[in-house]
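In: Quick one: sequence and predicted model below, then my questions.
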Amino acid sequence: MADSPSRAEIIDMLRQHVEAGCTDMLTEAPVNQFAASEIRLGLKSDSAPPRDNSQAQPTGPATTPLAIPQVPPETRIDTHNLAASADSLDDLRATMDHFDGCALKKTAKNTVFCDGVAGAKIMLIGEAPGQDEDRQGKPFVGRSGQLLDTMLAAIGITREENLYISNIVPWRPPGNRSPSIEEIVTCKPFIARHIALAKPDILLLVGNISNKTLLDTQTGITKLRGQWQSYEADGLKIPALPLLHPAYVLRRPETKADMWTDLCQLQKRLAS
């Protein structure tokens, strides 16, 4: 008789299922999770990106779920008008610093607004801050950020010289979970205004959430990666390159070659 799988093997197997897009155990009847999300939030499916499975998830012992403060409906603010009122990056940062319409801000240490060179030709947009980013108040400063810095530096791109970085969601979700649809929808006007004010020539969209949110697509990152897209909003039309999330590459080292291939596409574009 074959040996029973170890706990580590079972966890690895479950992780592979999650990365493949599985969210539930097998049931007697199919459940449309996208429709369920629309019913809960009253959203159209094209504005509701599903959970991003490329984001690194905690692998330690199971813990009691964190209590997440809720924002009462009467205090929720239409972020479209709020974001549009910002006339500069400094105005937008101040607006977001004073914004209390997202429950994530109540548990986050910092508003992770940006890093790098404002006005740079290239703007990179990630998903949401992790623990290191929340502590330092800057995007991509943990292990995945270090890998990203190393790979971009190999083609002459650094946050100290010619790169500007931000996130779809500026506040860390508790436990490093993926942002909810409602949280993404709340924060989307802020990143859209951020792009409009930063005026980059090229966007690098890292991970599922950034691509599905800004490109209004349901296509996963593993199919989108390395294929130039177009970000269109507020009268802008900016070339956008979808990239794998470095946290995903760290978990699956065999995908590093794909990341290099995609960065070569960027290098060719910059050289043309």
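Out: Perfect, I can see it now.

In: Going by C-alpha atoms from here, please, whenever you check contacts or count neighbours.
Out: Will do.

In: surely Lys109 meets Arg135?
Out: Yes. Under the criterion of Cα atoms under 8 Å, Lys109 makes contact with Arg135 at 6.4 Å.

In: Find the nearest non-adjacent residue to Asp78, please.
Out: Thr186 (8.0 Å; Cα to Cα, 6 or more residues apart in numbering).

In: Just the element for the one you found, please.
Out: Using DSSP states H and E, Thr186 sits within helix 181-198.

In: Excluding residues flanking it in the chain, which one is nearest Thr75?
Out: Excluding its sequence neighbours, the residue lying closest to Thr75 (Cα to Cα, 6+ apart) is Gly101, at 6.5 Å.

In: quick one: the one you found and Asp134, what's the gap?
Out: Here the criterion is Cα to Cα, to the nearest Å. By it, Gly101 lies 18 Å from Asp134.

In: And for Ala36?
Out: 31 Å.

In: likewise Asp78?
Out: To Asp134, Asp78 is 25 Å away according to Cα to Cα.

In: Neighbours of Cys187, how many?
Out: 22 (other Cα atoms under 10 Å).

In: show me the contacts for it.
Out: Residues in contact with Cys187, defined by Cα atoms under 8 Å, 6 or more residues apart in numbering, are 79, 168-170.

In: Out of the residues you listed, which comes closest to Thr255?
Out: Ile168 (23.5 Å; Cα to Cα).

In: What helix or strand is the closest residue to Leu204 other than its chain neighbours located in?
Out: By the measure of Cα to Cα, 6+ apart, the closest residue to Leu204 outside its immediate chain neighbours is Leu124, 4.5 Å from it. Using DSSP H and E, the element containing Leu124 is strand 122-126.

In: got the angle between that strand and helix 181-198?
Out: 170 degrees (axes from the mean of the first three to the mean of the last three Cα atoms, to 10 degrees).

In: can you give me the strands in the stretch 1-150 of the chain?
Out: 115-116, 122-126 (DSSP state E, counting those that start in this stretch).

In: quick one: which of these is nearest Arg177?
Out: Judging the strands of the stretch 1-150 of the chain by Cα to Cα, what sits closest to Arg177 is strand 122-126, at 14.4 Å.

In: helices or strands next to the closest one in the packing?
Out: strand 163-167, strand 202-206, helix 207-214 (3 or more Cα pairs under 8 Å, 6 or more residues apart in numbering; DSSP states H and E).

In: coming back round to it: restricted to helices, list the contacts of Cys187.
Out: Among these, the residues falling in helices (DSSP state H) are Thr79.

In: Columns distance to Ala128 on top of the contacts of Cys187, output as JSON lines?
Out: Output for these, formatted as JSON lines (distance: Cα to Cα, whole Å):
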{"residue": "Thr79", "distance to Ala128": "18"}
{"residue": "Ile168", "distance to Ala128": "6"}
{"residue": "Val169", "distance to Ala128": "5"}
{"residue": "Pro170", "distance to Ala128": "6"}
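
In: between the contacts of Cys187, which is nearest Leu236?
Out: Among the contacts of Cys187, and counting by Cα to Cα, the member closest to Leu236 is Ile168, at 17.7 Å.

In: Alongside the first one, take a look at this:
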Amino acid sequence: MTATADPSRAEFEQLLRFYADSGLDFALDAEPGDRFEAPAPPAQPAVARPAPSAPNQEPAAGRPAANLAQPARIPDDQAVGLAQQTAAGAADLDALRAAVEAFEGCNLKRSARSTIFEGGTRGAHVMLVGAAPSRDDDKNAEAFSGIDGILLGKMLAAIGLDSKADIYAGFCVPWTVPGGERPTPLHMKICAPLLHRQIALARPRLIVALGNAASQQLHGSKKTIMQLRGTWAETDFGAGAVPVTALFDPAFLREQPRFKRMAWLDLLALKKRLTGDGNTA
């Protein structure tokens, strides 16, 4: 057999460049191996397991009790009934807010930082309803905050409304959805009694639903925001009929700025409605 000479430095560098160009940037092992043959699992050292504690045993000093802060998940059908009971038991907005913050029937509460029950000023004639708080809302513990809140404030200011003083705000679902997604129909169904009771207690003169999901929820319709915007319907959640209309959500307008002209026309129609109802706009 002919002996081969050790590769030179230049040959090593050329080989490494070839590996790098091929996407191989590190070695898995010093020696090649068969990747299709599963290796035997390494022996696990014996670990002494502590004896299980009694169910009602107090945790040791300085150590938190495990899983005591995580309530059991409530079945979906029972969650709707629980929301109805929670809403019916609230005599005013303060009581409802406390009840919503303690409500465990919606799994979104487990992943959210904050419960965003309301925003703006109680007693305002106009109530804005969004689908769910944004990630900025969740982080800031404030309704309609962040960049979307800034845009919404400018939209309202254009027709003479202050987003803090002249508006009361709520959400179909008071917890943000992971990834900034919209709430599922189940989330909306579970939380609907809470929103309905909030509207009944707030007694707004007008309701403006922001975006597709909130518009469908409050109009009781499967029509899209394109079909519902600029139209008026009446809804009654126990405190008399309240007119409701739909506007584009600020997040949608940021992503689709070509619809801002349509949004401006809808705002002008809202201003006309407010002026006709005798409100300042």
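Out: Arrived safely, thanks for sending. It should be emphasised that the depicted structure is a prediction, and the values quoted were computed from it without experimental measurement.

In: Just give the TM-score of the two.
Out: Once the chains are laid over each other, their TM-score by TM-score structural alignment, normalised by the length of the first structure reads 0.72; 204 aligned residues with a Cα RMSD of 1.7 Å.

In: Pick out whichever of Ala36 and Asp134 of the first structure has more residues nearby.
Out: Using other Cα under 10 Å as the criterion, Ala36 of the first structure and Asp134 rank with Asp134 on top: 22 against 11.

In: Could you find the counterpart of the more buried one in the second structure?
Out: In the second structure, the residue matched to Asp134 of the first structure (TM-score structural alignment) is Asp138.

In: now do Gln227 of the first structure
Out: Counting by TM-score structural alignment, Gln227 of the first structure corresponds to Thr231 in the second structure.

In: May I have the secondary structure class of the residue nearest to its match when sequence neighbours are not counted?
Out: For Thr231 of the second structure, ignoring the flanking residues on the chain, the nearest one in space by Cα to Cα, 6+ apart is Thr245 at 5.8 Å. Here Thr245 of the second structure is recorded as strand under DSSP: H, G, I helix; E, B strand; the rest coil.

In: just checking, Thr245 of the second structure touches Gln227?
Out: No. In this structure, Thr245 of the second structure is not within contact of Gln227 by Cα under 8 Å, at 11.1 Å.

In: Next, count neighbours for Asp12 of the first structure.
Out: Counted with other Cα under 10 Å, the neighbours of Asp12 of the first structure add up to 13.

In: do you know how far it is from Ala83 of the first structure?
Out: Relative to Ala83 of the first structure, and taking Cα to Cα, Asp12 of the first structure is found at 42 Å.

In: coming back round to it: which residues touch the residue nearest to Asp78 of the first structure?
Out: Neighbours of Thr186 of the first structure in contact, by Cα under 8 Å, 6+ apart: 78-79, 102.

In: Tell me the one of the residues you listed nearest Leu205 of the first structure?
Out: Scanning the contacts of Thr186 of the first structure for proximity to Leu205 of the first structure, where the rule is Cα to Cα, the winner is Thr79, at 21.9 Å.

In: Now which residue in the second structure aligns to Ala35 of the first structure?
Out: Checking with TM-score structural alignment, Ala35 of the first structure has no match.

In: I would like the range of the first structure that aligns with the host helix or strand of Tyr19 of the second structure, please.
Out: When elements are assigned from DSSP H and E, Tyr19 of the second structure belongs to helix 9-21. On the first structure, no counterpart of helix 9-21 of the second structure exists by TM-score structural alignment.

In: ok, the residue nearest to Leu204 of the first structure touching Ser210?
Out: No. Using Cα under 8 Å, Leu124 of the first structure is not in contact with Ser210; the gap is 9.8 Å.

In: Which of the two has more residues huddled nearby?
Out: Ser210 (29 against 24).

In: Might one say that Val249 of the first structure is in contact with Thr255?
Out: Yes. Val249 of the first structure is within contact range of Thr255, at 5.6 Å (criterion: Cα under 8 Å).

In: what does the residue nearest to Thr231 of the second structure align to in the first structure?
Out: Matched to the first structure by TM-score structural alignment, Thr245 of the second structure sits across from Leu241.

In: show me what contacts Ala141 of the second structure?
Out: Ala141 of the second structure is in contact with 113-116, counting by Cα under 8 Å, 6+ apart.

In: returning to what we had before: ranking the strands of the stretch 1-150 of the first structure by burial, who's on top?
Out: Greatest average neighbour count among the strands of the stretch 1-150 of the first structure goes to strand 122-126 (a mean of 25), per mean count of other Cα atoms under 10 Å.

In: Superpose on the second structure and give me the mean offset of that strand.
Out: Mean deviation of strand 122-126 of the first structure relative to the second structure after superposition (mean Cα distance after the TM-score superposition for the first structure): 0.4 Å.

In: Now check Glu110 of the second structure against the first structure: what is it aligned to?
Out: Just so we're on the same page, residue 110 of the second structure is Arg rather than Glu. In the first structure, Arg110 of the second structure lands on Lys106 (TM-score structural alignment).

In: Now its match: closest residue in space that isn't a chain neighbour?
Out: Closest residue in space to Lys106 of the first structure, ignoring its immediate chain neighbours: Pro69 at 6.9 Å, by Cα to Cα, 6+ apart.

In: Quickly note the distance from the one you found to Ala84 of the first structure.
Out: 27 Å.

In: And the two? Which one has more around it.
Out: Each of Pro69 of the first structure and Ala84 has its neighbours counted (other Cα under 10 Å); Ala84 has more, 15 against 12.

In: Please tell me how far the alignment partner in the second structure of the more buried one sits from Arg110 of the second structure.
Out: Using TM-score structural alignment, the partner of Ala84 of the first structure in the second structure is Ala88. For Ala88 of the second structure, the distance to Arg110 of the second structure equals 24 Å [Cα to Cα].

In: coming back round to it: so who does the match of Asp134 of the first structure touch?
Out: Neighbours of Asp138 of the second structure in contact, by Cα under 8 Å, 6+ apart: 112-116, 175-176.

In: Closest to the centroid, which residue in the second structure?
Out: Compute the mean C-alpha point of the second structure, and by Cα atoms, centre = their mean the closest residue is Thr176, 2.0 Å away.

In: Alignment lookup: that one to the first structure.
Out: Checking TM-score structural alignment: Thr176 of the second structure goes with Arg172.

In: same check, this time on Met262 of the second structure
Out: Taking TM-score structural alignment for the superposition, Met262 of the second structure sits opposite Asp258 in the first structure.

In: ok, how many other residues are close to that match?
Out: Look at Asp258 of the first structure: counted by other Cα under 10 Å, it has 17 neighbours.

In: and it, that's in a strand?
Out: No. Assigned with three-state DSSP, Asp258 of the first structure falls outside any strand and is helix.

In: List the buried residues in the strand or helix carrying Ala251 of the second structure.
Out: Element membership for Ala251 of the second structure, per DSSP H and E: helix 250-255. Within helix 250-255 of the second structure, the residues that qualify as buried by neighbour count (16 or more other Cα atoms under 10 Å) are 250-251, 253.
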